[in-house]
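S.K.: Mind looking at a prediction? Sequence and model below.
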Amino acid sequence: MRVLFVHHDANSGDGHVGRAFSALGADVVVHQVCTGPGSPVGSPDLPDPTAFDRVVLFGSRWSVDDPAVAHWVEPELEMLRSADRAGVPVMGLCFGGQILATALGGSVGRTAHPEVGWCRVDVAPEGEAAGIEPGPWLQWHFDAFTVPPGATELARSIAGPQAFAAGPHLGLQFHPEADRAVLEGWIVDDLDQLVDAGHDAASLMDEADAHHVDAAERAARLVRRFAG
């Protein structure tokens, strides 16, 4: 299995999700969009998704509709529509789920209930069948997506939809990849968001350690289901 990982921020990590794909023997190719810590400047040149069996989109501190990232968001939307036409399954994590929803006809906007920390989600019967579990999952988002037309909502929280399935694609609002190392990378750029949300970095790290084994197992089950 050849898998494309698209990382949007310079300090993005693949954590539990990366290890789960490695355990399956996947050949993972990493594409980095932005290379400067905290910078929205990124490359609009993206790989051809039809050269891969699966595509995984990771998170970002930026909003899909932020003009500062339009120079790479627009080409990525076209890449995702190309993957959809070719039937290449895409899994989007947080921002990745938001840009996937947008590519498929959904929308993204500020939620009245931003989530930061380890939270459980309410899973629909269709979500259970698709391998979505209640968690807790690491959340770090201020935006939320709508479920694209024709897609099925799999889970939700007070913030809005938490997961959807659209054909072979899976959009998630949470971060199954998150472990201590991933969080340490985010905090390089995003400590301001954490402080503004009233959270303490050390406590978030301690929770990541406490959830490490269970979160890894949940992520592995999710990846196995997505990898088919």
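M.R.: All right, it came through fine.
S.K.: okay, CA-based contacts and neighbour counts for the rest of this
M.R.: OK.
S.K.: so where do the strands sit in the chain?
M.R.: Applying DSSP state E to the chain gives strands spanning 2-7, 27-32, 54-57, 90-93, 108-119, 122-123, 137-145, 152-157, 160-166, 169-172.
S.K.: Take this one as well and set it beside the first:
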Amino acid sequence: MKPVAILQHEAAQGPGILLDHLRQQGMAHVLLDPCAQGSAPADARDYRGIIVLGSNHCANEQLRWIEDERCLLQSALLHDVPVLGHCFGAQMLARAMGARVWRNPCPNIGWSTVWVTRCAQQLMDLPAQASIFNWHYDTFEIPRGATRTMYGRHCLNKGFMRGRHWAFQGHLEVTAASVRQWCREGHEELLQAQGPGVQSEAQILDGLDQHLAGLHAMALRTYRAWTDQLEQPDAMVDDVLARFRLKSNDYLRRRP
């Protein structure tokens, strides 16, 4: 079975609990770093699904690897290879669908409440309201044919879906270690960032375990719903075929 491709761009922005979920499901995966490598794969059909994580770069930057990544996502859309985008990854998926990405009216950094639309509540088994972790300056418009899944107070479009392609303008995957590392690396940035959607380092870390408990419960439901859409592993297909053969053989033996 083809692996799930995980596109990671920053050391502090790894797959976190999403990787734990893939491993628990026995799903093969491959970690790629288009930013460091300077390019991204071209054909999405080489993968079972594509996950795009965050980045310190802007999705509109004119860099070769960003253009390569956009083309990879367009290949995924063309061949219906499911995509899951987080923050920068969500913006890249929006661009691949022909939607605009631009500066949000204010930075969105720290923990904030999002409201989940009814369709997303049903599809992903989510509550109507949740708290997610954010660290972004840009936003996107909802692509044509897509449906908004989440919205926030300081950033309207916090998520969308179109078929098996889902995007979230935030981070569901973070762990305590990655949030602390992010705050250390972004210490000066946090001192300079201003606006109603910005929290200080102390505010971000206050009650971190409680924030993460709620976030992880929501994230695992979301990830389970997304991975349920992927092609079944060969082992599962083989098991189904084996059980079918046993039933068939049993039926033939019972025939007069």
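M.R.: Looks like it arrived, so ask away. Model, not experiment: these values are computed from the prediction.
S.K.: hang on, the earlier thing: most tightly packed of the strands of the first structure?
M.R.: Neighbour counts (mean count of other Cα atoms under 10 Å) averaged over each of the strands of the first structure peak at strand 169-172, with a mean of 26.
S.K.: Residue range in the second structure corresponding to that strand, please.
M.R.: The alignment of strand 169-172 of the first structure onto the second structure (TM-score structural alignment) covers residues 165-168.
S.K.: compared with the first structure, how much does that stretch deviate?
M.R.: On superposition with the first structure, the average gap between stretch 165-168 of the second structure and its aligned counterparts reaches 0.4 Å (mean Cα distance after the TM-score superposition for the first structure).
S.K.: Give me the contact list for that stretch.
M.R.: Contact with stretch 165-168 of the second structure is made by 77, 82-87, 89-90, 93, 150, 158-161, 226, as judged by Cα atoms under 8 Å, 6 or more residues apart in numbering.
S.K.: mind redoing it with 6 Å?
M.R.: With contacts defined as Cα atoms under 6 Å, 6 or more residues apart in numbering, stretch 165-168 of the second structure is touched by 82-87, 90, 158-160.
S.K.: so which pair among the residues you listed is furthest apart in space?
M.R.: Pairwise distances across the contacts of stretch 165-168 of the second structure peak at 18.9 Å for Pro82 and Lys158 (criterion: Cα to Cα).
S.K.: Just put the strands of the first structure in TSV and tack on distance to Arg218 of the first structure.
M.R.: Listed next are those as TSV, based on distance: least, Cα to Cα, whole Å:
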stretch	distance to Arg218 of the first structure
strand 2-7	19
strand 27-32	20
strand 54-57	17
strand 90-93	14
strand 108-119	14
strand 122-123	14
strand 137-145	9
strand 152-157	15
strand 160-166	15
strand 169-172	14
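S.K.: if I line the two up, what does Asn104 of the second structure land on in the first structure?
M.R.: By TM-score structural alignment, Asn104 of the second structure lines up with Thr111.
S.K.: show me what contacts its match?
M.R.: The neighbours of Thr111 of the first structure, taking Cα under 6 Å, 6+ apart as the test, are 143-144, 159.
S.K.: hmm, which of the residues you listed are common to the second structure?
M.R.: With both residues aligned by TM-score structural alignment, their matches' Cα atoms under 6 Å, the contacts of the contacts of Thr111 of the first structure that the second structure also has are 143-144.
S.K.: Using CSV, lay out the contacts of Thr111 of the first structure together with distance to Arg61 of the first structure.
M.R.: Formatted as CSV, the contacts of Thr111 of the first structure follow (distance: Cα to Cα, whole Å):
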residue, distance to Arg61 of the first structure
Asp143, 10
Ala144, 13
Ala159, 17
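S.K.: nearest to Ser60 of the first structure, of the contacts of Thr111 of the first structure?
M.R.: Ser60 of the first structure lies nearest to Asp143 out of the contacts of Thr111 of the first structure, by Cα to Cα, at 11.1 Å.
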